[in-house]
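Asker: Only the shape, not the letters, is given here:
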């Protein structure tokens, strides 16, 4: 299996790359980012670095021919590129929409057409547990952002539904993603307070990545088209 991990230098992307290099069923890992993806630390003894291909992309809204060539004939793509709720206000709204939604939709439409038509192309869109697909349910806090993420979810699922089986899409809606032992005490304390105030579920980045990769290589396809933290915890235990 050829797997594209978009946002491969990020917190989640790095762990996905690290684990994917140790899975025999994944024969090629295309690490897509704006800059060169370094080799993750703490690789498992069975990790195969020959599977890793770093692809730097200057514009996620318009791939060059060289980038398209590297992304062709992929079996799956995990899209983690987005702005977090704490960072989206740092850019103009149109730019935030482009990063959180436009890039993902363009990737889905473009890469799926470059894949082998004889098998379904799998696409995972990282969203958030509080994103809403119905604008009428717009939350009071971060409302515009959460509705925008929900609209992106709708676009991804709609594209897959209209693909006549050529595309399988899954929306991942985790809450707080943690890395025990890798974050300092202050950050852990703030995360605990945040969870208590807004009720965010949490999941370890290692468990999340293990569960997601098991869904990617699953022959039966995704368990369902939307997975939450509790789903990923259950799947991780089984994996």
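Answerer: That came in fine, so what should we check first? Computed from a predicted structure; not experimentally measured.
Asker: hey, let's count contacts and neighbours off CA atoms from now on
Answerer: Fine.
Asker: In stretch 230-239, which residues are buried?
Answerer: The neighbour-count check on stretch 230-239 (16 or more other Cα atoms under 10 Å) flags 231-233, 235-236 as buried.
Asker: ok, then the element right after the longest helix along the chain?
Answerer: Secondary structure of the chain per DSSP state H: the longest helix is helix 143-161. The helix or strand immediately downstream of helix 143-161 is strand 167-173, counting by DSSP states H and E.
Asker: following that following strand, which helix or strand shows up next?
Answerer: In N-to-C order, the element after strand 167-173 by DSSP H and E is strand 176-178.
Asker: Show me what that next one is packed up against.
Answerer: strand 202-204 (3 or more Cα pairs under 8 Å, 6 or more residues apart in numbering; DSSP states H and E).
Asker: name the helices or strands packed onto the very next helix or strand once past the strand it packs on?
Answerer: Next helix or strand after strand 202-204 toward the C-terminus (DSSP H and E): helix 205-216. The contact analysis (3+ Cα pairs under 8 Å, 6+ apart) places helix 205-216 against helix 11-20, helix 229-238.
Asker: second one coming, line it up with the first:
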């Protein structure tokens, strides 16, 4: 099946790519990027990098590439530690993922005219534990980014309600640590607001491939799933 990944040059996106390439059920991977990624393109024959100058516009020629897409792993945007520049939050955090979602829905409708069975599109949006959907709620810290990500969650979930062929899954991860971070496992678990990047990536790929049954996946569930999957991988590799 075909999958779309964004943000592969970022900390989380790189790890998601590694996990995606280890999954044999992913037979095609479209990577949307602002610039060519020769090092990534050569990693695996399943990869196709699509250079997109404007994440607010998807021409018809590009939409034809979306035929058969099963899921999107959206890892593009800011975070609490690396926020989106002021004044760009709405565009990057809200409009970028929404524009792709609408393009995918439109492409799936075109496909439905020619085939009997159309794959339901699953859109996994990395947001954050501290994102806020209530746009009127007063906030003291990082309010622009937190509200923008909360608005993106709301808009994607609304889009899913209106479309029978689109599913939105909000990934409410906590503070993302390096996989070899020296923070003791006990403290990471005790905080309940942290997750190692390989745990997050493994969980996201599994949810993209197998589905979730839930519209919002929180940090504790992501950690539990990711830890189990990584343990199973280690046992298989022995």
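Answerer: Structure received. In this text the structure is predicted, and so the values were computed from the model without any measurement.
Asker: Take the buried residues of stretch 230-239 of structure 1 and write them to CSV, including distance to residue 14 of structure 1.
Answerer: Listed next are the buried residues of stretch 230-239 of structure 1 as CSV, based on distance: Cα to Cα, whole Å:
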residue, distance to residue 14 of structure 1
231, 22
232, 18
233, 19
235, 20
236, 18
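Asker: Closest one to residue 19 of structure 1 out of the residues you listed, please.
Answerer: residue 236 (12.8 Å; Cα to Cα).
Asker: Residue 223 of structure 1 matches what in structure 2?
Answerer: Taking TM-score structural alignment, residue 223 of structure 1 has residue 213 as its aligned residue in structure 2.
Asker: if I look at that match, how far off is residue 189 of structure 2?
Answerer: 24 Å (Cα to Cα, to the nearest Å).
Asker: what about the two, which has more around it?
Answerer: residue 189 (14 against 9; other Cα atoms under 10 Å).
Asker: Okay, and that one sits in which element?
Answerer: Residue 189 of structure 2 belongs to helix 185-191, assigned by DSSP H and E.
Asker: Surely residue 114 of structure 1 is in contact with residue 70?
Answerer: No - judged on Cα atoms under 8 Å, residue 114 of structure 1 makes no contact with residue 70 at a distance of 10.0 Å.
Asker: Give me the common contacts of these two.
Answerer: Listed contacts common to residue 114 of structure 1 and residue 70 are nil; contacts here mean Cα atoms under 8 Å, 6 or more residues apart in numbering.
Asker: quick one: secondary structure of residue 4 of structure 1?
Answerer: Three-state call for residue 4 of structure 1 (DSSP: H, G, I helix; E, B strand; the rest coil): strand.
Asker: who's in contact with it?
Answerer: 29-32, 71, 74, 76-78.
Asker: In space, what's closest to residue 52 of structure 2 - neighbours in sequence excluded?
Answerer: Excluding its sequence neighbours, the residue lying closest to residue 52 of structure 2 (Cα to Cα, 6 or more residues apart in numbering) is residue 34, at 5.1 Å.
Asker: just residue 27 of structure 1 next, same as before
Answerer: Looking at residue 27 of structure 1 with Cα to Cα, 6+ apart, the closest residue is residue 1, at 5.3 Å.
Asker: That neighbour is in contact with residue 28, isn't it?
Answerer: Yes - contact criterion Cα under 8 Å: residue 1 of structure 1 and residue 28 qualify, at 6.4 Å.
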